[in-house]
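Student: Sequence and predicted structure below; questions after.
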Amino acid sequence: MSKNKVRIELNRAGVRELMQSPEMQAVLLEQANKIASASETETYVAQTRAVTAVYGDDGNNGLLKAVGKHGGKNH
């Protein structure tokens, strides 16, 4: 068995275009709505990528619990 080295070079312009695309914004908004459908969301394009922010507090840490339930760092 020979071990061949494989070199992968990213097309940085293409990756940036994908990360800022309307399709990426739609995916982010969909995920944000799954996490907290009753919360306020804001989607915008930053310097390098699309961003969706979720705002709101139901008084019971609902947003924090939802993030943990849907893939937070500690779960």
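Tutor: Right, received. Where do you want to start?
Student: Only C-alpha atoms from now on, for both contacts and neighbour counts.
Tutor: Fine.
Student: Show me what the longest helix anywhere in the chain is in contact with.
Tutor: Counting residues, the longest helix in the chain under DSSP state H turns out to be helix 22-35. Helix 22-35 is contacted by residues 18, 39, 41, 43-44, 50-54, 63, 66-67, 70 when judged by Cα atoms under 8 Å, 6 or more residues apart in numbering.
Student: Okay, one more to line up with it:
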Amino acid sequence: MRRLRRNDGLNLLSNHLLSGRVPMMTLVHTLAVAEYLNFRHAANALGVAQSSVSARVKALEEDLGILLFERHARGVRL
């Protein structure tokens, strides 16, 4: 998957949102990861399994064709 410039990602995401193709819970999970910069902490805050958060974010990234997060051993970076 390719990295993108911030504006590219916003345009892709807004197009998907306007078309109604992104489930609300996927957005909630993705925003939690962006807030906590950690999948486990985001999952704990949401009260769901870490694998659920990971799967939703991965599915969104694949649907958009871009990486939303840079993954590292101790968390993620936008």
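Tutor: Everything's here; your move. Here the structure is a predicted model, which means the values were calculated and not measured.
Student: Got a TM-score for the pair?
Tutor: Between these two chains, after superposing, the TM-score reads 0.26 (TM-score structural alignment, normalised by the length of the first structure); 33 aligned residues with a Cα RMSD of 3.9 Å.
Student: before we move on, back to that, so which of the contacts of helix 22-35 of the first structure are in helices?
Tutor: 18, 63, 66-67.
Student: which parts of the longest helix of the first structure are buried?
Tutor: By 16 or more other Cα atoms under 10 Å, the buried positions in helix 22-35 of the first structure come out as 24-25, 28-29, 32, 35.
Student: quick one, the helix or strand containing Ala13 of the first structure and helix 22-35 angle?
Tutor: Per DSSP states H and E, Ala13 of the first structure falls inside helix 12-20. Here the directions of helix 12-20 of the first structure and helix 22-35 differ by 40 degrees (axes from the mean of the first three to the mean of the last three Cα atoms, to 10 degrees).
Student: which among the contacts of helix 22-35 of the first structure gets closest to Arg12 of the first structure?
Tutor: The closest of these to Arg12 of the first structure turns out to be Leu18 (Cα to Cα; 9.8 Å).
Student: ok, that closest one to Lys34 of the first structure distance?
Tutor: Going from Leu18 of the first structure to Lys34 of the first structure by Cα to Cα, to the nearest Å gives 22 Å.
Student: cool, and Leu63 of the first structure?
Tutor: Leu63 of the first structure sits 11 Å away from Lys34 of the first structure, going by Cα to Cα.
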